[in-house]
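>>> Here is my input; please provide its structure:
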Amino acid sequence: MVSSPDNCFHCGIAVSDDADYPVTVNGATQLTCCPGCQAVVNSIQSAGLAAFYRQREQPAGSPVSSREQSDAFHAWDHAPVQRPFVHDLGEGRREVHLLLEGIVCGACAWLNEENLARQPGVTEAQVNYATHRARVVWDPEVLSLGQLLEAVARVGYQAHPYDPSREEVLLETQRRQQLRRLGVSGVLMAQVMMLALALYAGDWWGIDPALRGLLRWCSLLLCLPVVVFGGRPFFAGAFQALRHRRVGMDVPITLGIGLAFGASTLATWEGRGAVYFDSVAMFIFLLLAVRFMEFSARRRSSLAAEPMVRAVPAMCLRYPQGDTDATPETVAVAELGAGDRCLVRPGEVIPADGEIREGRSSVDESLITGESRPLPRVEGDSVMAGSINADSPVVIHVSAAGPDTVLAHLWRMVERARADKPAVARLADRVAAGFLFALLLLAGVVAIYWWRNSPEDWLPITVSLLVVTCPCALSLAIPAALAAATGNLARSGLVVTRGHVLETLAKVTDVVLDKTGTLTFGRPRLVGTRALTPQRSREDCLRVAAGLAQSSEHPMARALREALRETRGESAPPPATGVISTPGGGLEGSVGDNDWVLGSPQFVAERTGIHEPQEAVVGSTDSGSRVLLADNVAVRAVFLLHDELRPGAADMTAFLRRSGKRVHLWSGDGEAPVRQAAAAVGIQQAHWDMGPDDKLQRVRSLQNQGAVVAMVGDGINDAPVLSASAVSIAMSSGAQLARANADVIVLGNGPKGIVQLFRLARRTRRTMVQNLSWALGYNLLAVPAAAAGLLMPWMAALGMALSSAVVVADALRLGRYGSGG
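Presented below is the predicted three-dimensional model:
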C-alpha cells in the first residue's frame, strides 16, 4: 500500500506544512510526519527490511500520544540500530555524535550543551555551533540513547544520531528555506523602500495626507509578510531562549523588530507619528543575508570531512559462513563483523579493515594516508576500509568493521576536535553572553532617558540601539574562523583531533622533530648484513631477526621482514615466543631454542652486558642506522638500514627558523646518522641515542624554562613525549592511525603539511584577533552613537549587517589560505 503524497509514509496521518522529515525508500523520497516516524523508517531500512513497505496492507499506527512518541525515541535503544554510530569507549562509557536541529545562535548551542551535561549518566557533552553537532559520552546503564534524544526534545530542539546523508538533506532543506525567506524578504523590502522614498520626499516637499496614509498602509501590508515569514526564525529563537530563562541573540533582535513594527502599525492606524517599515524590512533582510553567509561557511566546514564518512560503501559481497568456495551474497556493510570474509572486485571500495587471504592487487589508500600512488598488497597484508582495490579481485578477512575501523577512528577524532572549544572561544562566549544582558539594560536606560527628555525620539533611538549592537559579529568571530581553518586543514590531509591546536600552535617557541618517519620517510630498507661469528650465517641471522620483528610495527622491524621476503622468498619468518618490545630500544624473545635481543647497541649492551664489537662499526656508512642481533654469548650480526630524507624537510626547518622557532632533532638512532640528517636539513641542536624517557625529560626541561613545545613524531613510539607536549603532531599512516596519540595527524603531505599547519595556525590566530577587535571596536563606537541619537534605524541595520559580513568574509578567507601552494 502506498501512502498519499500529503500523508506520512509510515503512519498515514496528514503531514503538516511545516513538517520536514524526508526519508528515502527504494530510491524515492517520501515524507513523514515527525522524527519518530522518520527514525522508525530509517531503522527498518538499516535492518534490511524495506520490503515491509511494499507488502503492508495499511500504514503503521500513528505516534500521536506521548507514550508512543516516547516509544519512537526508544527505538534507538536497540543494539543493531545503534551499531553504525555508537562507539564503545570501554569502562561502561559510550560515545555518540548527534545532529541538532533548531540551533540559530551561540545561546542555542550553550543551552543544548548545558542540558545534555546535566542529564544523569552523561560525563562529557560538547555542542559545536559551527556544525550544529553534539558529541556526548554517557553511561548506558544510567541513561539510554532514547532518553538522551528525548531530553533534547524537551527543550525544544531535535537530535538525531549523526548520519551524513541525513545531514546533507537537512543542510539542503535549510538552504532552500533560507533562500526562500531571503528572496521573499528582499523583493518586499525593495517595494517598501520605494514607498519610503516617496514618504521621505513628501516630508521634505509636502504630500497630500490621504496619499501619505495610502502609502503607509501599503508599506504595512508589504512589510507584514517580511516580519511574519522572514522574521519567523528570530521570533522562534527568542521564544525558546526566554522559555528557558536565557537571553539569546534573537531576544534583542525580536525586541527591536517588535517595537519598530508595532509603533509603526499604531502610527499608521492613528494617522500620526513616524513609521519605520523600511528599517524593519531592511533589518530582517540584512539579518537573513548575514545568517545565510554564516550558514554557507558552516556547510562548507561540515562537508570538508565528508569524504571520510562516505568512503565506505553501503553494500558488499560476503561469503556465507566464510566459505570462499560458495557464491558470495550481497549484504549491507553494517552487517559485517570481525571474522567475516568478503570479496572485493577491481574498482570497488574495501568495506572493512582486514587482511588479504586470497589474491594480490594494488590498493589506493589516498583518502586515509594521503599516499597518492596505489600500493601493492599481497596475501597477509593489511588493508583498510575506504581504500580502493585497483587491479585484481581479493578476498578480505575482516578484522574490524563499522565504528571500529581506522576510518571511523579518524572521523571521530575530527568530530572531537570540532566539539572542543579553545580558551579564546570560551572567552568570546562569556563576553557575548554578558554583552546581551548589558545591552538590554542599556536599552532600557536609554529608552527612559529619551522618553523623559524627547518623547518623539525615544522609539527610533531605542530601536537603533537594539539593532546596531546586535552581537552577531562577536558570536561569529571565533567559530567562523575555526570552522574555515579546520576545513582547510582537512582538505589538505591534516587531521586536527583537539580544539586547542590552532590557538596553541601560534604560541609555540620550540619544535622538536623525531628523525625516523618525520625527517625521513619512515620506510627504511636493509642495505647490508654482516655476520660477526662463524656459528651463524647472514641468512640465519636475518631469519631470526625477522622472527623477532613479526609482532612489531616499528619501521625497522618491517624492513627486516621485507628483506627476508625479498632475499629468500619467504613470506613467514620463523615463530618467536615471549617477545617483549621496549619503545626506543628494541626487541627480546625466543626463536628456536635460543633467547635473542635485537635493537640498538645501547639496548643490546643493557640487556646482555655485551658491547658492540669494533668489527660491527668498521665498514658501516655514516648514513645508516645499525641494529644488532645478540644472544647470551655474543653479538651475532649487525644490520645496516638506510632511510631517505623526505623532500621538503630542509625547507620545513628553514621556515620554522624564520618563524622564530627553535628547532631540535631528537632520535634514538646513533650519532652518525643523526648528525648527517641534522646537517642535511640545517638543524643545530641534535641529540642521539635517546629513549622515550630521555625525550620526556628534555621536554619537561624546556617547559620549565618557559618554552611552549610542539613535538613531531610517529604517533606511537613517542606516545609519552607527545602527551607531554603542548601540541603533538604525528606523521602516521596505515594501521598506525588507529593508535596515533597526537593532536594533529599528517596524512601524506609530509614536511609541506607541517609548514601549512604552522602558517594556517598563525593566520587563524591573527584572524580571530582581528575579528574580535573589529566586533568589540565596532560596538564600542556604535553604542554611544546610537544612544546619542546619531543613527537612524536603517543606518543601524546597515551597520549591524556590515559588521557581521566583515567577520564572516574574513573568516572564509582561511578556507582558501595556502590552497595555491
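>>> C-alpha from now on. contacts and neighbour counts both.
Fine.
>>> The closest residue in space to Thr24 that isn't next to it in sequence in helix, strand or coil?
Once its chain neighbours are removed from consideration, Thr24 has its nearest residue in Gln30; the separation is 6.0 Å (CA to CA, 6 or more residues apart in numbering). For Gln30, the secondary-structure state derived from DSSP: H, G, I helix; E, B strand; the rest coil is strand.
>>> Could you do Val395 as well?
strand.
>>> That one: what's it in contact with?
Counting by CA atoms under 8 Å, 6 or more residues apart in numbering, Val395 touches Arg341, Cys342, Leu343, Val344, Ile356, Arg357, Glu358, Gly359.
>>> 10 Å instead, please
317-319, 324, 341-345, 354-360, 379 (CA atoms under 10 Å, 6 or more residues apart in numbering).
>>> Next, count neighbours for the residue nearest to Thr24.
For Gln30, the neighbour count with other CA atoms under 10 Å is 20.
>>> Here is a second sequence; please produce its structure as well for comparison:
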Amino acid sequence: MNKLDQSSCFHCHEPIAPDLELTTTINKLAQPMCCLGCQAVSQAIVDADLVSYYQFRTEPGQKGSSLIPEQLQQYSAYDLVEVQQDFVYNQGDTKTISLTIDGISCAACAWLIEHKINSLKGIESIMVNSTTQRALISWYEADISLSEILNQINKVGYQAAPYQVDEQEKIAKANSRKFLLRLGLAGFATMQVMMFALALYSEYFTDLEQEYRDYFRWVSMIFAAPVVFYSAQPFYFSAIRSLLSGRLNMDFSVSLAIVGAYIASMIATINGNGEVYFESVSMFTFFLLLGRYFEQAAKRQASISSSNLHKRIPITANKIVSKSGLDEQPQTQQIAAKQLKINDVIWVKPGEMIAADGMIINGDSCINESMLTGEHLPVDKGIDQPVYAGTVNISQPIEIKITAVGQDQLVAEIIRLQEIASNTKPKVSLLAERAASYFSSFIIAIATLTYLVWYFLSPEDAFWVTLSVLVATCPCALALATPTAITCATDIFTKMGLITRQAGVFEKLPLINHVVFDKTGTLTYGNQQIEQVSLYDTLSQLDACRLAASLEQSSHHPIAKAFVHFECQRNVSEISHHVGQGISGVYRTQLIKLGSKQFVTEVSIANHGTNIDDIAISEIELKNGFSAEVEQQTKQRIYLSIDNKLQAQFTLTDSLREDSAETIKQLHANNISTSIASGDNSGHVDFIGSTLSVGTVKSGLTPQQKLAYIQQLQTTQHVAMFGDGINDAPVLAGANLSVAMGSGTALAQNSADLILLGDNLLRFNQAIKIAKKTQRIINQNLAWALGYNVLIIPLAVTGHVLPYIAAIGMSLSSLIVVSNSLRLSRIKI
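Modelled structure (predicted):
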C-alpha cells in the first residue's frame, strides 16, 4: 500500500487529526479521510460509480452530509418517503413514477433509455415518449431505488427528474430560450458568412486577388465556428449517445456532415487551396435548428393536455377545524392542498374547485365533472356520493371527507393512463423505428459509396454531394410519423372522457365490425331501484331488503346499488359470488341465496311443489303511487331464499341510457353489427333488444357462455365487448377490444382496454372515427416519409441537391409529418 499523506483529507482537504486512521479506497488506492462523514460520503461516491468526480473536480468537497456531489445528493433525496409522496404512485409491491427527461431528441433516444433501464434488476416496465420527453417507469422497491434509476439514466447521458408541472414549465422555458439562442446565433452567422461567400463566388465573374480570397475564407471560418461548436451541439450529443449504445441514430449523419464539412473547409483555408463550405455548414445548421424548433413547439402543443389536468387541481383548500351545528357554516383554515390527509374534512363553496378526492358528508350540490368526462352538464351529488379533485362545485356549499390524496387521486390515475396510451407503440410504429435505425446505417454506406464514385468522376464535387446525401436523407420524418399522431389522438380521447388502459387501442378500433353489449350498466344506466317486493313467506319486507343488502354489501355488480340505502344490520358470513347467477351466504347457520330464478329456485320450487308464478303473493309497493301490474317483459326480477325456501321477489327498474338508441343506430349505419349478451334471463333483455333494434339478443348466459359466443363471432369478425369491467373480466379479456362504462372509484380496478367516463355511449362511435382518422394520418405520414427518402436519395446521389437545399428539404419533411399529425387536435368533440 502506498504511504498515505496524513496532512490533509483527500475529500475535503482539511487537516487530519493526529492518530486518526480513516481511509476510503478510491481507484485502488487507500485515501485518507478526516472524519466519519467524509469517509461515508466518499464511499457513497465510490459505490455509485461516480469516482470521476474526484478526477474532474475543481474545488475540494465539503465536510459532513454536504460532501456528496450536488447531483448525487439530489438523487438520494428522491428515496425519502416524504419526498416521493407527491409524485410516486404505490401499487402493491411496485412503484410508478412519471419522469421528465432532458435531452431526448428522437425515437432512438427513447429506445436507448428503455433498453438501458429495462436491463436493470427490479424494473417492471418503462415506456419513453419522445414526443412529450417523458418516461413512465414501474419498479420493485425491494430490488432497486429511485435514486439508482435516476443515476442510470444520467449515465446514459440524459438528465431525469420527477415530472412536476411547474418545474417542467420552467425547464421548458429555459430550454426554449437556450434553443432560440442557438438558432439566433446560427441565423446571424449564416447571414455574415453568406456575404463573404457571395464575394468568393464573384471570382467566377471577376478576378479576385489571392489575399482577399484568403481573407474572406478566414473570416468565414471564424463566423462559422460558433455555429459548429455551439449551435450544433444538440446534434453532437445525440449522436455520441447513440454511438455509446452501439447504434446509429438520425443525428449521426447530420453531425458527420457538419463536422466533416467544417474540418475540410478549415484545412482548405489553412492550406490556401481547395473548396470551402462554411456557408453550407452555417446554412443547413440554421435550417435544421429551425425545423427542430418548430417540431418541438408542435410536440409541446400535442402533449399539453396532461399539464392542463394537473393545473385544474387547486393549490389551497379550506380545512374544517370546528363546527357548531349541521346547518351552520363551519370554521375553516386555509391550507395547501398537498397538506391534506385522508379523513380530513374540507368546506367547498359554490364556484370553487374541489382540492382532493372525497365523499360528501354534508350537503348536496351540482358538480361540473367536464374535466373528467368531457360532459359539461353538471351532475347532482348528495351525501355518501364521491367527488373528485379538480371538479367544480356549482350550486350549494358541501362538506367533503378526503378519501384519496396525491398519486392515489383519480386525476393522477387518468394522467398515468394517458401517458401509457401516449407511450404505447403500435406495431407500425415499432416497424418504423426499426427501419429508421437500419436506415441510418444504410445512409452512411450510401454516402461512403457516393463519395468514392464522385471522387473518381469529379473530385471537386465529391465532398458537397456527399454532404447533401448525409443531410437530405436523415430519417427524422420516419421516426416522427407515429408518436406525434398517437399523442394527439390520446389528448382528444382524454378530453372526451375516454381512457385507454391497454396497448393497441388505436389499432383495434378501426377493425371493429361487431359490438356485443352487456345489458345492465351499459345500454341501461345501471342505477337499479326496487320498484316492488313480493313476499312468499313470513319474512317482512324490511327484513328481506336488509338481508339482501347484507349479501350485496361486498358486490360491485350494478344490482347491488338497489340495496345500498338499507342498513346492513345482518351479520352474514361466508359470502360467495356465483358469477352470472347470484350471491350466497350464511346467516345464523341458515343458507341465504339472492339471484336469478334458476340459481335461487332449484330447491325452493321443489319445496313448494309449484311454480313461483302460481304462488299467492303479498305485494308491497315501495314506490308511492305504484298501482299498475308489472309487465314481465319490461322488468328484471331477482329472488331471495333462506335454507332453500323462497322468501321474496324483488322487481327492479333500470332506465335506458338516453343515447343508447342513437348509438346502436350509428353503429348499424357504419356497418357494425350489434348483440346483447346478458346474464339476466328475464323478458327484460328481449324488451331492451327490440326497443333498440339490436341485431341479436342472448339472455341468461353464464360468463363461460358469453365467452363462447364471443369466440364464435371472432371466427369471422372483430368483436368489441361492452361490460362493467370488473364482473365480466374473463369475457372482456376474450374480446378483440374490451370497453367499460367506468366510474371513478373503479377506474384503477378496471381491466378493460377502453373506459368511458360519464354516461355518453356515443363517445364510442366518435372513438372509432378518431381512431380511423389517426390510422389514416399515420399511414399518410409513413407514405410521405418513405416517399420523400425514395425521391431524395437518387437526386442527392446524382448531385442535383445542394447541401443547404438538402437541409431545407429534411426540415420541411419533418414539419409536414408533425403538422399533419396536429390536424387531429383540430377535431371538434
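>>> Now, of the contacts of Val395 of the first structure, which are buried?
Among the contacts of Val395 of the first structure, those classed as buried by neighbour count (16 or more other CA atoms under 10 Å) are 317-319, 341-345, 354-357, 360, 379.
>>> Leaving out sequence neighbours, find the closest residue to Ser145 of the second structure.
Once its chain neighbours are removed from consideration, Ser145 of the second structure has its nearest residue in Asp79; the separation is 6.7 Å (CA to CA, 6+ apart).
>>> The one you found and Lys95 touch, don't they?
No - with contact taken as CA atoms under 10 Å, Asp79 of the second structure and Lys95 are classed as non-touching, separated by 11.8 Å.
>>> quick one on the thing from earlier: show me the contacts of Val395 of the first structure that map onto strands.
When DSSP state E is applied, the contacts of Val395 of the first structure are split such that Leu317, Arg318, Arg341, Cys342, Leu343, Val344, Gly354, Glu355, Ile356, Arg357, Glu358 fall in strands.
>>> If we ignore the residues flanking it in sequence, what's nearest the fifth one?
When you say that, I think you mean Leu343 of the first structure. On the basis of CA to CA, 6+ apart, the spatially nearest residue to Leu343 of the first structure that is not a chain neighbour turns out to be Val395, at 4.7 Å.
>>> Over to the first one?
Leaving out its chain neighbours, the residue that sits closest to Leu317 of the first structure by CA to CA, 6+ apart is Thr330, at 4.7 Å.
>>> That neighbour sits in which helix or strand?
For Thr330 of the first structure, the host element (DSSP states H and E) is strand 329-332.
>>> cool, Ala134 of the first structure as well?
Assessed by DSSP H and E, Ala134 of the first structure sits inside strand 133-138.
>>> and His664 of the first structure, which of the three is it?
Classification of His664 of the first structure using three-state DSSP returns strand.
>>> Just give me the match in the second structure for it.
Under the alignment (TM-score structural alignment), His664 of the first structure maps onto Ser675 of the second structure.
>>> I'd say its match and Asp518 touch.
Yes - the criterion here is CA under 10 Å, and Ser675 of the second structure meets it with Asp518 at 8.7 Å.
>>> Between those two, which contacts overlap?
Taking CA under 10 Å, 6+ apart as the contact criterion, the residues that touch both Ser675 of the second structure and Asp518 are Lys698, Met721.
>>> out of these two, which sits in the busier spot?
When Ser675 of the second structure is set against Asp518 and neighbours are counted by other CA under 10 Å, the residue ahead is Asp518, at 24 against 20.
>>> which ones are touching that one?
Contacts were defined as CA under 10 Å, 6+ apart; by that measure Asp518 of the second structure touches 524, 675-680, 685, 698-699, 706, 721-724, 728, 740.
>>> Which ones among these map onto strands?
Using DSSP E, Ser675, Ile676, Ala677, Lys698, Met721, Phe722, Gly723, Ala740 are the members of the contacts of Asp518 of the second structure that sit in strands.
>>> Leu587 of the first structure: what's its closest spatial neighbour, skipping adjacent residues?
Leaving aside its chain neighbours, Leu587 of the first structure sits nearest to Ser581 (4.7 Å; criterion: CA to CA, 6+ apart).
>>> who touches the host helix or strand of the one you found?
Counting by DSSP H and E, the element that carries Ser581 of the first structure is strand 576-582. Taking CA under 10 Å, 6+ apart as the criterion, the residues outside strand 576-582 of the first structure that touch it are 544-552, 586-592, 595-599, 603, 691-692, 717.
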